[in-house]
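K.L.:
Give me a 3D structure for the following:
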Amino acid sequence: MQLHDVWFAVIGVLWTGYFFLEGFDFGIGVLTRLLARDRAERRVLINTIGPVWDGNEVWLLTAAGATFAAFPDWYATLFSGFYLPLLLVLVCLIVRGVAFEYRAKRPEKSWQDRWEAALFVTSLLPAFLWGVVFANIVRGVPIDARKNYAGTTVDLFGPYALLGGLATLTLFTFHGSVFAALKTTGDIRGRARRLAGLLGPAAAATAALFLAWTQRHTGGTGSLVALAVALLALLAALVANRAGREGWAFGLSGVTVAATVSMLFLALFPDVMPSSLDADWSLTVEGAASSPYTLRIMSWCAAFATPVVLLYQGWTYWVFRKRIGTRNIAGNH
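P.N.:
Have a look, this model is predicted:
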């Protein structure tokens, strides 16, 4: 296996980690309107991810940085062609971070309501747009002979891409609901489990349709196996949720997210961005990669830094592992 193949796999792992962690993060943001009944319950949901949301976004920064360093042509074509959707995601992530920090800066109800509304919108939009972006990456977009994106922003929102957006939105919201059941106590915990039971079939239906479409278009044996794992894990998560096994339900929903992302990367390989104009103009793993020397330097840096980051983030989740409920929220929250 060549180093460029290894780094394609590494980038796939980074995106998998990002969607596993930020998936339930986005889901919690959406649930502040779907699940919470009052300000205290919204605060409970926000507090479940309050200590970890910013650490989850490190995976996105690392994935984007690794793409820039390992596959500069992929990075350039992707971020220029998908400029508006990715800019909207970036703006949402900025506003979302401000919402977390500024919501409690003033006691007025109107002030807190506005920031909570911003948190909901800036969780929902990225959850949808990431599905749109990756659907286009896998299916292919108009790329000309000079490696430039030759389409328009409207071209990025076809039926397949919109289905991909719905699949990630429903899947992340389900992922967030089982996380909420795992991390809360009292009435909100039971309602989170019941909501997960309703969201799961919707996520299964949209994910199955989207992944089957992907498999039919560009899939192989490996992607078919990943597709089967994703759907079976989602069904098992529903069974575990119904049985009240919240830890198993969350773990299995995480397996669903990981298998879904793996399926997309397996269906994409050996391309990194297929061209819908001419297959010879597609960006491939080998053709878009940096020099072997650059990839070797990156490999040494990653070998030293990655264990430190994983240990630190794992320690963070361990410290904040306890459940919370409305009784933990002060009256003047």
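K.L.:
CA only for contacts and neighbour counts going forward, please
P.N.:
Will do.
K.L.:
Go ahead and confirm residue 118 touches residue 93.
P.N.:
No - under the criterion of Cα atoms under 8 Å, residue 118 makes no contact with residue 93, lying 10.6 Å away.
K.L.:
residue ranges for the helices of the stretch 1-150 of the chain, please.
P.N.:
Counting by DSSP state H, counting those that start in this stretch, residue ranges of the helices within the stretch 1-150 of the chain are 3-34, 39-49, 53-56, 58-70, 72-81, 83-102, 109-139.
K.L.:
now the second one against helix 83-102, angle please.
P.N.:
With axes from the mean of the first three to the mean of the last three Cα atoms, to 10 degrees as the basis, helix 39-49 and helix 83-102 are set at 110 degrees to each other.
K.L.:
for helix 39-49, the distance to its chain's centre please.
P.N.:
21 Å (Cα atoms, centre = their mean, to the nearest Å).
K.L.:
which residues sit against that helix?
P.N.:
Where contact means Cα atoms under 8 Å, 6 or more residues apart in numbering, the residues beyond helix 39-49 that reach it are 25, 28-29, 31-33, 36, 100, 180, 183-184, 188, 324-326, 329, 333.
K.L.:
Can you flag the buried ones in those?
P.N.:
Among those, those scoring as buried are 25, 28-29, 31-33, 36, 100, 180, 183-184, 188, 324-326 (criterion: 16 or more other Cα atoms under 10 Å).
K.L.:
any idea which of these is closest to residue 268?
P.N.:
Using Cα to Cα, residue 25 comes nearest to residue 268 of the buried ones among the contacts of helix 39-49, at 26.2 Å.
K.L.:
Report the contact partners of that closest one.
P.N.:
Under the criterion of Cα under 8 Å, 6+ apart, the contact list for residue 25 reads 49, 53, 123, 176.
K.L.:
Then residue 7?
P.N.:
Listed by Cα under 8 Å, 6+ apart, the contact set of residue 7 reads 70, 295.
K.L.:
again, only this time at 7 Å
P.N.:
Taking Cα atoms under 7 Å, 6 or more residues apart in numbering as the criterion, residue 7 is in contact with residue 70.
K.L.:
How much space separates residue 63 from residue 201?
P.N.:
Distance, residue 63 to residue 201, using Cα to Cα, to the nearest Å: 30 Å.
K.L.:
Looking only at neighbour counts, state which of the two leads.
P.N.:
Using other Cα atoms under 10 Å as the criterion, residue 63 and residue 201 rank with residue 63 on top: 20 against 17.
K.L.:
Next, the structure of the following sequence, for comparison with the previous one:
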Amino acid sequence: METTWLVALGLMLTGWSVLDGANLGLGMSLRRIGRSGPERRLLLTALGPFLLGGEVWLVASAGLLIGAFPALEKDLLTAYYPLIVGLVIAWVLRDIGVWFRSRRPSRSWQGGWESVVVAASTVMAFAWGLLLGNIVQGVPTTGRPGVETLVGPYSLLWGAVVVAVFTLHGAVFAALRLPRGRRVRAAGTVRKAGTAALALLAAVGVLTPAFSVDLARPLPAAIMGVAAVVAVTLTLRLFERGREGWACACTAVAAAAPLLAAGLASAPRLRAGLASADSLDLLATVVFPAIPVLIAVQAWMWWTFRHRVGPRSAVFF
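P.N.:
All right, here's what the predicted structure looks like:
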């Protein structure tokens, strides 16, 4: 039973990492891929249909964490309060920037909100990586870890990994959604982010023993690390061949890998925070029927908006 609930939580967080990870990556790359106001407007049009849909998974994950893992939720919030608050604030600012950017034609107005989108997307991705890096090192059951752990070198490395992988994911997603003639704008970001991601993933693998991180299940975590490296390598090769769709599938694996590595490595510790059997039985009547509905709606949405955007595409924000 414990495994079932951990899988459900992992599925929801994986959905967020893959779907909103593309949005965050595109947000971080907004000014690099889009060199002018109209180009950035096109990028936001590409992101528009998927913004709220990606966020649904994070909201659902938070609800499941509170309902099914109350002790774990308490420990996470107590130990990592600054990181979680920073992530939520960045999330709100990212959305505000996307919503407000096109409300006025003024270039200074639009440029200001574009900067907010870039900064907030970067902070949100980095905070998520810091949180994963801390979880890998063990969630304390009492008190809060010191600053040297919360934002220590090992945690910072995880933050950098997530930023690089999400940037790669977002750039490939942009190339998939933009008109083919604009693909060249994303190509440079794909190459740079992919190279950085490979170097940082290798650094995590090498430095994990050096930082004496005691993984509860090191083998599954190592497998996910290898999967991430393979996925990024395949992404670069497929993208060079013009196979953006398959490249985006590979970056989806890479975007999910840090979360899955942290979760698999820490699974035995995370089980301790599970709610009572009666609470889980009641929660199951809502959660398990809702998951296939969420997946079906997301699949329909991605199929409906699978085409490349253009001047006549619907603008959501």
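K.L.:
Tell me how they score on TM after superposing.
P.N.:
Between these two chains, after superposing, the TM-score reads 0.92 (TM-score structural alignment, normalised by the length of the second structure); 311 aligned residues with a Cα RMSD of 2.0 Å.
K.L.:
Next, format the helices of the stretch 1-150 of the first structure as a markdown table and append distance to residue 239 of the first structure.
P.N.:
As requested, the helices of the stretch 1-150 of the first structure are exported to a markdown table (distance: least, Cα to Cα, whole Å):
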| stretch | distance to residue 239 of the first structure |
| --- | --- |
| helix 3-34 | 19 |
| helix 39-49 | 24 |
| helix 53-56 | 27 |
| helix 58-70 | 30 |
| helix 72-81 | 39 |
| helix 83-102 | 33 |
| helix 109-139 | 25 |
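K.L.:
Determine which residue in the first structure is aligned with residue 34 of the second structure, please.
P.N.:
The criterion is TM-score structural alignment: under it, residue 34 of the second structure has residue 36 as its aligned partner in the first structure.
K.L.:
what do we get in the second structure for residue 322 of the first structure?
P.N.:
Taking TM-score structural alignment as the alignment basis, one finds that residue 322 of the first structure is matched in the second structure by residue 307.
K.L.:
For that match, which non-adjacent residue is closest in space?
P.N.:
Computed as Cα to Cα, 6 or more residues apart in numbering, the closest residue to residue 307 of the second structure that is not its neighbour in sequence is residue 177, at 6.8 Å.
K.L.:
same question, residue 136 of the first structure
P.N.:
With Cα to Cα, 6+ apart as the criterion, residue 136 of the first structure has its nearest non-adjacent residue at 6.1 Å, and that residue is residue 161.
K.L.:
same question, residue 292 of the first structure
P.N.:
Excluding its sequence neighbours, the residue lying closest to residue 292 of the first structure (Cα to Cα, 6+ apart) is residue 3, at 7.1 Å.
K.L.:
Relative to residue 56 of the first structure, how far out is that neighbour?
P.N.:
The spacing between residue 3 of the first structure and residue 56 of the first structure, counted by Cα to Cα, is 27 Å.
K.L.:
how close does the match of residue 322 of the first structure get to residue 298 of the second structure?
P.N.:
Computed with Cα to Cα, the distance linking residue 307 of the second structure and residue 298 of the second structure is 15 Å.
K.L.:
These two: which has the busier surroundings?
P.N.:
Neighbour comparison, residue 307 of the second structure and residue 298: the larger count goes to residue 298, with 18 against 14 (by other Cα under 10 Å).
K.L.:
Determine which residue in the first structure is aligned with that one, please.
P.N.:
When the structures are aligned by TM-score structural alignment, the residue of the first structure matched to residue 298 of the second structure is residue 313.
K.L.:
residue boundaries of the strands in the stretch 151-300 of the first structure?
P.N.:
Secondary structure of the stretch 151-300 of the first structure (DSSP state E, counting those that start in this stretch): strands at 271-273, 283-284.
K.L.:
In CSV: those, plus distance to residue 43 of the first structure.
P.N.:
Formatted as CSV, the entries for the strands of the stretch 151-300 of the first structure read as follows, by distance: least, Cα to Cα, whole Å:
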stretch, distance to residue 43 of the first structure
strand 271-273, 41
strand 283-284, 45
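K.L.:
Tell me which of those strands is the most buried.
P.N.:
Most buried of the strands of the stretch 151-300 of the first structure by mean neighbour count (mean count of other Cα atoms under 10 Å) is strand 271-273; its value is a mean of 25.
K.L.:
now for that one, which elements pack on it?
P.N.:
Helices and strands touching strand 271-273 of the first structure, by 3 or more Cα pairs under 7 Å, 6 or more residues apart in numbering; DSSP states H and E, are strand 283-284.
K.L.:
any idea how far the strand it packs on is from the chain center?
P.N.:
The mean C-alpha position of strand 283-284 of the first structure is separated from the chain mean by 23 Å, Cα atoms, centre = their mean.
K.L.:
And stretch 110-128 of the second structure, what's buried?
P.N.:
Taking 16+ other Cα under 10 Å as the criterion, stretch 110-128 of the second structure shows 110-111, 113-128 as buried.
K.L.:
Can you state the residues of the first structure onto which it aligns?
P.N.:
Residue correspondence for stretch 110-128 of the second structure in the first structure, counting by TM-score structural alignment: residues 112-130.
K.L.:
mean shift between the matching stretch and the second structure?
P.N.:
Compared with the second structure after fitting, stretch 112-130 of the first structure deviates on average by 0.9 Å (mean Cα distance after the TM-score superposition for the first structure).
K.L.:
Nearest residue to residue 22 of the second structure in space, ignoring adjacent ones along the chain?
P.N.:
In this structure, residue 22 of the second structure finds its nearest non-sequential neighbour in residue 170, 4.2 Å apart by Cα to Cα, 6+ apart.
K.L.:
how about the nearest residue to residue 156 of the first structure, chain neighbours excluded?
P.N.:
Computed as Cα to Cα, 6+ apart, the closest residue to residue 156 of the first structure that is not its neighbour in sequence is residue 136, at 6.5 Å.
K.L.:
Distance from stretch 21-32 of the second structure to the middle of the chain?
P.N.:
The chain centroid and the centroid of stretch 21-32 of the second structure are separated by 11 Å under Cα atoms, centre = their mean.
K.L.:
ditto for stretch 89-103 of the second structure
P.N.:
The answer for stretch 89-103 of the second structure is 17 Å, by Cα atoms, centre = their mean.
K.L.:
what does stretch 254-270 of the second structure give?
P.N.:
Stretch 254-270 of the second structure has its average C-alpha position 13 Å from the chain's average C-alpha position, going by Cα atoms, centre = their mean.
K.L.:
Outside of it itself, list whatever touches it.
P.N.:
14, 17-18, 21, 72, 132, 135-136, 165-166, 169, 215-218, 220-221, 224-225, 228, 231-232.
K.L.:
who touches residue 129 of the second structure in this structure?
P.N.:
Under the criterion of Cα under 7 Å, 6+ apart, the contact list for residue 129 of the second structure reads 158, 159, 162.
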